[in-house]
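>>> Sequence isn't available, so here's the structure alone:
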């Protein structure tokens, strides 16, 4: 079957959202806390599994918040964000930032980045960014940010989400 015929068939097929989610759940993702300061200077944030490098020159990163998010509009209004790469033992931070609450930063220690965004203490790394573009993508946005500052705080195992569970990364022994 040629690719043109295949794409026609695929366009007519309805994909079950649950099946889509279950199958893509077999792809492990890192967990990043995207944080900002709201218009009153209070920390706001959300946990995402959709953070990625976009470009080296200029240095760009991206993440994909859902359009139903009540937190993303606050991050968008700030025009800046900090991507905090969570460590394997920071599941509590992910849970706090995933809940529907006005005070997601209870029990989350942070300090401001050079641009004033919340940097979560103990994170593996943090990346301070300015939002350059927000694109429409179905039920999500694609947010692109220009990197202005970044640091690796600790070279430990990252928090990973896989098949509905959190975990870490274990390195394999090198082969002889």
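Structure received. These numbers were taken from a predicted model, which means no experiment stands behind them.
>>> From now on I want contacts and neighbour counts done on CA atoms only, so please keep to that.
OK.
>>> list the contacts for the closest residue to residue 154 other than its chain neighbours?
Closest residue to residue 154 apart from its sequence neighbours, by Cα to Cα, 6 or more residues apart in numbering: residue 124 at 5.0 Å. Residue 124 sits next to 84-87, 152-158 when contact means Cα atoms under 8 Å, 6 or more residues apart in numbering.
>>> just the residues you listed now: which is nearest residue 73?
Closest to residue 73 out of the contacts of residue 124 is residue 84 (18.6 Å), distances taken as Cα to Cα.
>>> sorry, back to before: would CSV of the contacts of residue 124 with secondary structure, neighbour count and distance to residue 167 be doable?
Formatted as CSV, those follow (DSSP: H, G, I helix; E, B strand; the rest coil; neighbours: other Cα atoms under 10 Å; distance: Cα to Cα, whole Å):
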residue, secondary structure, neighbour count, distance to residue 167
84, strand, 25, 17
85, strand, 25, 14
86, coil, 27, 11
87, strand, 25, 10
152, strand, 12, 20
153, coil, 13, 20
154, coil, 11, 17
155, coil, 10, 16
156, coil, 16, 13
157, coil, 16, 9
158, strand, 23, 8
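>>> here comes the other one, which I'd like you to weigh against the first:
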């Protein structure tokens, strides 16, 4: 097994939530990508981050956009994750969306959604790291979709985390 595969396997030992990040392209096209690189950064001011591979066909649009939205998928939205991870150029075909800040497309029925304004873009090796201020957010009590070891899963609470 090569070192890259071993490293991917090691990274995959960390369970993550699954998100879809959306924006409006410079030509007005709705764009979106599945990402599990999402993280909260700060409560005051409210900030988040995510990263996108330099090889992504939508990198230029996200890099040049001032606004985007992060959608935390529910346990029953694995189909949306697969759709936005795929190569189909029209990932929004047949999807009903709402509109957010700067006309960014907003997916419905997610467990959380963050409308964001990009404040920093950082070099992250083979990725670009986007840090953004949260302009608006929404939360619904639904279990999140989890990604671990190369597969989707669900959350199984084991006790009170004190939160």
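Structure's in. What do you need? Just so we're clear, the structure is a prediction, and the values are computed from it rather than from any experiment.
>>> related to what we said a few turns ago, what is the aligned counterpart of the residue nearest to residue 154 of structure 1 in structure 2?
Aligning on TM-score structural alignment places residue 124 of structure 1 opposite residue 111 in structure 2.
>>> What distance do you get for that match to residue 75 of structure 2?
9 Å (Cα to Cα, to the nearest Å).
>>> joint contacts of these two?
By Cα under 8 Å, 6+ apart, residue 111 of structure 2 and residue 75 have these common neighbours: 142-144.
>>> what's the helix or strand for the counterpart of residue 88 of structure 2 in structure 1?
Using TM-score structural alignment, the partner of residue 88 of structure 2 in structure 1 is residue 101. Under DSSP states H and E, no helix or strand contains residue 101 of structure 1.
>>> Any idea how many residues pack against residue 101 of structure 1?
When neighbours are counted by other Cα atoms under 10 Å, residue 101 of structure 1 registers 11.
>>> now the helices: where do they sit in structure 2?
Remark: helices assigned in structure 2 by DSSP state H are 3-11, 59-64, 78-85.
>>> quick one, what contacts the counterpart of residue 168 of structure 1 in structure 2?
Alignment note: residue 168 of structure 1 maps to residue 154 in structure 2; criterion TM-score structural alignment. Contact partners of residue 154 of structure 2, counting by Cα under 8 Å, 6+ apart, are 75, 143-146.
>>> likewise residue 84 of structure 1?
32-35, 119-120, 123-127.
>>> So which of the residues you listed is the closest to residue 136 of structure 1?
Taking Cα to Cα as the measure, residue 34 is the one of the contacts of residue 84 of structure 1 closest to residue 136 of structure 1, at 18.7 Å.
>>> residue in structure 2 matching that closest one?
Alignment note: residue 34 of structure 1 maps to residue 21 in structure 2; criterion TM-score structural alignment.
>>> Stretch 44-51 of structure 2 corresponds to what range in structure 1?
The aligned range for stretch 44-51 of structure 2 is 57-64, by TM-score structural alignment.
>>> Show me how far the matching stretch is from its chain's centre.
Its chain's average C-alpha position is 12 Å from that of stretch 57-64 of structure 1, according to Cα atoms, centre = their mean, to the nearest Å.
>>> which residues sit against stretch 65-83 of structure 1?
Outside stretch 65-83 of structure 1, the residues touching it (Cα under 8 Å, 6+ apart) are 32-39, 44-46, 48, 50, 113, 117-119, 126-131, 139-143, 145.
>>> What residue in structure 2 is paired with residue 18 of structure 1?
Following TM-score structural alignment, the counterpart assigned to residue 18 of structure 1 within structure 2 is residue 5.
>>> do you know how far that match is from residue 153 of structure 2?
Relative to residue 153 of structure 2, residue 5 of structure 2 is positioned 21 Å away (Cα to Cα).
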